[in-house]
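Engineer: sequence first, predicted coordinates after that:
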Amino acid sequence: MPYSDLLKQLPEQFFAKLAKRVAEKVAEGHDIINLGQGNPDRPTPPHIVKAMQEATADVANHKYSPFRGIDELKEAIVTFYKREYDVTLDAETEVAVLFGAKAGLVELPMTLLNAGDTMLLPDPGYPDYLSGVALGHVNFETMPLLAENQFLPDYAEIAPDILERAKLMYLNYPNNPTGATATPAFFEETVQLAKQHDFVVMHDFAYGALGFDDVKPSSFLQTEGAKEIGVEFYTLSKTYNMAGWRVGFAVGNKEVIAGLNLLQDHLYCSIFPAIQVAAAHALTGPQDCVEEQLAVYEARREALIQACSKVGWSVTAPAGSFFAWLKVPEGYTSEAFADLLLENASVAVAAGNGFGLHGEGYVRVGLLVSPERLVEAVERIAHLPEFSTVFRSKVH
């Protein structure tokens, strides 16, 4: 039975392909240290699970949810943003409940753009941004994220005609895959640019809780004028280890939020109410678990950096997220280097070219295993015949 042209044009799911290769190696009996995943490895905190259990037992939650989410969750989102970022939101007009942030990221181009319109995407960037491009039949231009610019787009390098055509821009800080963070000054520049050229900004704040060295990542909505031109997407997946629960939200500009809600009215009947109750409890309940988790990731980051330094692999510590962005040695492409590590060291990493043209020359490493396993992974790589003194000198 033939598939539709729409289905045929969808990009290959990068992470599904990676997961399949790792699963095949595990099935063959290899002890794979999987640093290629972006799936939190720690459990959801017990007080959130308990809230979910109690809400599941409540028969009132066995019915359809209101289309646009329960009031308890929307009010909790408002409370969370005021407490964490001193941003004031209206629960009815400035909040959209999402089936995980990914759903909203894919829906937004279909909400705001017509076929043939142009949006701006970071390169490297989260691969699933391209799913929204394909489903919305829109065009895109890339904004290179380069080390010499702290992995922030250089707006002066974007051609004026592209800025004039652009209707939507995606940003993501703390950044996946580079681990970079954004400054308030950069967000101010972004707001002014969006106003000048009349486009919408979407800031993907999935890793908002994960800033290292006692530096808390800024919300885009803390920037003066941000709500006039943009929205911010947040997910409970990373902050509260609720990846499998599939719950997130968008906040900000009323018109964008209304459009997202309208589209979702035709796609879903919102999320299982008990999950929404638990999500509200996560946002407004004890936050010790968030601080504890940040300390865990920071300890893992230090273990990785120190292990790499010990074997002569000079790497830059990420400022946020739970990823490290590591250069590959000269003579290797990202994919060839990732293949080498999987085949010969049983270490899985994500090839940088899977995140875009400017991801070539890097691999992404997830801080999603214990410090001991991170150290073991580096030691396995160091014992490869290819990891000679010459090899090490070329990854500085």
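Structural biologist: Structure's in. What do you need?
Engineer: could you use CA atoms for every contact and neighbour count after this?
Structural biologist: OK.
Engineer: for the protein, which segments count as strands?
Structural biologist: With strands called from DSSP state E, the chain shows them at 33-34, 95-98, 118-123, 139-144, 166-172, 200-204, 230-235, 248-252, 323-327, 347-348, 350-351, 362-366.
Engineer: ok, residues contacting the fourth one?
Structural biologist: Looking back up the chat, that one is strand 139-144. 115-124, 133, 151, 153-154, 158, 162, 358 (CA atoms under 8 Å, 6 or more residues apart in numbering).
Engineer: of those, select the buried ones using a PyMOL command.
Structural biologist: To isolate the buried ones among the contacts of strand 139-144 in PyMOL, judged by 16 or more other CA atoms under 10 Å, type:
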select buried, resi 117+118+119+120+121+122+123+124+133+151+153+358
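Engineer: one step back: any chance of the strands of the chain in CSV, plus distance to residue 393?
Structural biologist: Below are these laid out as CSV (distance: least, CA to CA, whole Å):
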stretch, distance to residue 393
strand 33-34, 25
strand 95-98, 46
strand 118-123, 27
strand 139-144, 26
strand 166-172, 32
strand 200-204, 36
strand 230-235, 40
strand 248-252, 43
strand 323-327, 12
strand 347-348, 21
strand 350-351, 21
strand 362-366, 16
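Engineer: in the chain, which helix is the longest?
Structural biologist: Taking DSSP state H as the criterion, the chain has its longest helix at helix 288-310.
Engineer: that one to strand 362-366, inter-axis angle?
Structural biologist: Per axes from the mean of the first three to the mean of the last three CA atoms, to 10 degrees, the angle that helix 288-310 makes with strand 362-366 is 140 degrees.
Engineer: leaving out chain neighbours, which residue sits closest to residue 75?
Structural biologist: residue 91 (5.7 Å; CA to CA, 6 or more residues apart in numbering).
Engineer: and what of residue 120?
Structural biologist: In space, residue 120 is closest to residue 169, 4.6 Å off (CA to CA, 6+ apart).
Engineer: give the contact list for the one you found.
Structural biologist: By CA under 8 Å, 6+ apart, the residues touching residue 169 are 119-121, 199-202.
Engineer: what is the nearest of these to residue 80?
Structural biologist: The shortest approach to residue 80 among the contacts of residue 169 belongs to residue 202, at 19.2 Å (CA to CA).
Engineer: and the comparison structure, right after this:
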Amino acid sequence: MTPDFYRIKRLPPYVFAEVNAMKAKARAAGQDIIDLGMGNPDQPTPPHIVEKLAEAAANPRAHRYSMSKGIPGLRKALCAYYERRFNVSLDPESECIVTLGSKEGLANLAQAITSPGDVILAPNPSYPIHAFGFIIAGGAVRHIPAAPGREFLEAMERGVRHSVPKPMAVIVNFPSNPTAYVADLGFYEEIVDFCRFHKIWILSDLAYSEIYFDGNPPPSVLQVKGARDITIEFTSLSKTYNMPGWRVGFAVGNRHLISALTRIKSYLDYGAFTPVQVAATAALNGPQDCVEEIRSLYRDRRDVMIEGFAQAGWDIPSPSASMFAWAPIPKPFRHLGSLEFSKILMEKASVAVSPGVGFGEYGDEHVRVAMVENRHRIRQAVKSVKTFMSNASEILEEVERRARQKQTS
């Protein structure tokens, strides 16, 4: 018997799996793949955070069940961060919860607040959990443009006019994964005004708030007057402190949404390992020089990558934030689509990137390039891409020949 599970049926095949399998096969064969695909920081967690983890883990009392909503000290530290960074005051008891990364928080919030058939406005392209968290929960997703601006707002207006039922929530993610778009407070003010009028929840993903390079630090939507009435915002320590595997994130904002998330999580988990939470508290309360060092590292890698790829014949807009560049597929290869281009780039240049279609169908003319290799490796990638681009005609002839052979076989 082959079971046909309802929620699994609603999920398309995971696009990245094909690229990851190809990458694993190439490495098993001894090929050196320069991996600019997964957004997985390659640098270690700052030593003072690791030391605090070890210290806390040495205490046997810390080995017991933790608290699903997070230990009080960590919630207070997160609220203190919001106070000094955004000038936003939060109650650590009713307006803050610790999550197992922002991805888990978003997925469980979807389970907590979504009724079958509820309509969610989600950017396309966007990080997959933004849309599929609600699809898994039984909701319906209406796509809106990913870039902040007039088209985003107009799409929201169309969503209200033409969706039945009316949208119950909108997802905003700036700095964005995968596009690296950044929003300003003026844009957030328009979003808040619109959503307050139409009684729509705002679900903000601010995971890349501290990875910025040019101009002012990205704002929080909670800085807007009245936003707290309708907004929950997710953040994470993964990129800010090089802690992706630690799985520490947060949700703050509207107390009704926080309460709903807290209640559903109380049935699902006992929170992160207490020493991890103690170390996360040390990260937020401790010296922040490490954050500037991490930011500078990505800025330096960005400059090397953008300049080098341009010289190789691949023009990529320079991101002002996040650890990603949203790269248009080079024109000779654009007709192939992002998945096929990603596979050919890995095969011929030994460079792995993420196909844009994995973030939504409107991302299919782009690939996401992550700044997770050092300068030397990025320069290696540039050399490989330069050779790849100079041989574009021959590579495309080979691709077409393979396609014809496949059709006739």
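Structural biologist: Received, thanks. Bear in mind that the values here come from a model prediction, so they are computed numbers and not experimental data.
Engineer: now do the helices in the stretch 151-300 of the second structure.
Structural biologist: 185-198, 255-268, 274-285, 289-312 (DSSP state H, counting those that start in this stretch).
Engineer: tabulate those (JSON lines), appending distance to residue 381 of the second structure.
Structural biologist: Listed next are those as JSON lines, based on distance: least, CA to CA, whole Å:
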{"stretch": "helix 185-198", "distance to residue 381 of the second structure": "37"}
{"stretch": "helix 255-268", "distance to residue 381 of the second structure": "43"}
{"stretch": "helix 274-285", "distance to residue 381 of the second structure": "33"}
{"stretch": "helix 289-312", "distance to residue 381 of the second structure": "9"}
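Engineer: and those helices, which is most packed in?
Structural biologist: Greatest average neighbour count among the helices of the stretch 151-300 of the second structure goes to helix 274-285 (a mean of 22), per mean count of other CA atoms under 10 Å.
Engineer: quick check: it compared with the first structure, mean distance?
Structural biologist: Helix 274-285 of the second structure, aligned to the first structure and superposed, deviates on average by 0.6 Å (mean CA distance after the TM-score superposition for the first structure).
Engineer: which residues sit against that helix?
Structural biologist: Helix 274-285 of the second structure is contacted by residues 48-54, 56-57, 62-63, 65-66, 70-71, 73-74, 77-78, 81, 237, 241, 246, 248 when judged by CA under 8 Å, 6+ apart.
Engineer: same thing with stretch 300-318 of the second structure?
Structural biologist: 319, 325-328, 330, 371, 374-375, 378-379, 382-383, 385-387, 389.
Engineer: report the aligned residue range of the second structure for stretch 227-244 of the first structure.
Structural biologist: Counting by TM-score structural alignment, stretch 227-244 of the first structure falls onto residues 228-245 of the second structure.
Engineer: how long is the matching stretch end to end?
Structural biologist: 30 Å (CA to CA, to the nearest Å).
Engineer: just the buried residues of that stretch, please?
Structural biologist: Those would be 228-244, for stretch 228-245 of the second structure by 16+ other CA under 10 Å.
Engineer: hang on, the earlier thing: mind checking what the residue nearest to residue 120 of the first structure lines up with in the second structure?
Structural biologist: Superposed on the second structure with TM-score structural alignment, residue 169 of the first structure falls opposite residue 170.
Engineer: mind listing the helices in the stretch 301-409 of the second structure by residue range?
Structural biologist: Assigned by DSSP H, counting those that start in this stretch, the helices in the stretch 301-409 of the second structure fall at 338-349, 375-390, 392-408.
Engineer: the shortest one maps to which residues in the first structure?
Structural biologist: Following TM-score structural alignment, the aligned partner range for helix 338-349 of the second structure in the first structure is 334-345.
Engineer: one step back: for residue 264 of the first structure, which of the strands of the first structure is the nearest?
Structural biologist: Of all the strands of the first structure, strand 95-98 comes closest under CA to CA, at 8.5 Å.
Engineer: can you give the contact residues for the closest one?
Structural biologist: 68-69, 74, 77, 89, 104, 247-252, 257-258, 260-261, 270.
Engineer: centre of the chain to it, how far?
Structural biologist: Taking CA atoms, centre = their mean, to the nearest Å, one finds strand 95-98 of the first structure lying 17 Å from the centre of the chain it belongs to.
Engineer: in it, which of the residues would be classed as buried?
Structural biologist: For strand 95-98 of the first structure, by 16+ other CA under 10 Å, it's 95-98.
Engineer: so what's residue 118 of the second structure closest to, chain neighbours aside?
Structural biologist: Distances taken as CA to CA, 6+ apart place residue 139 nearest to residue 118 of the second structure, at 4.8 Å, with adjacent residues excluded.
Engineer: show me what the one you found aligns to in the first structure.
Structural biologist: Match for residue 139 of the second structure (TM-score structural alignment): residue 138.
Engineer: what's the local residue count around its match?
Structural biologist: 18 (other CA atoms under 10 Å).
Engineer: what's the answer for residue 370 of the second structure, then?
Structural biologist: 26.
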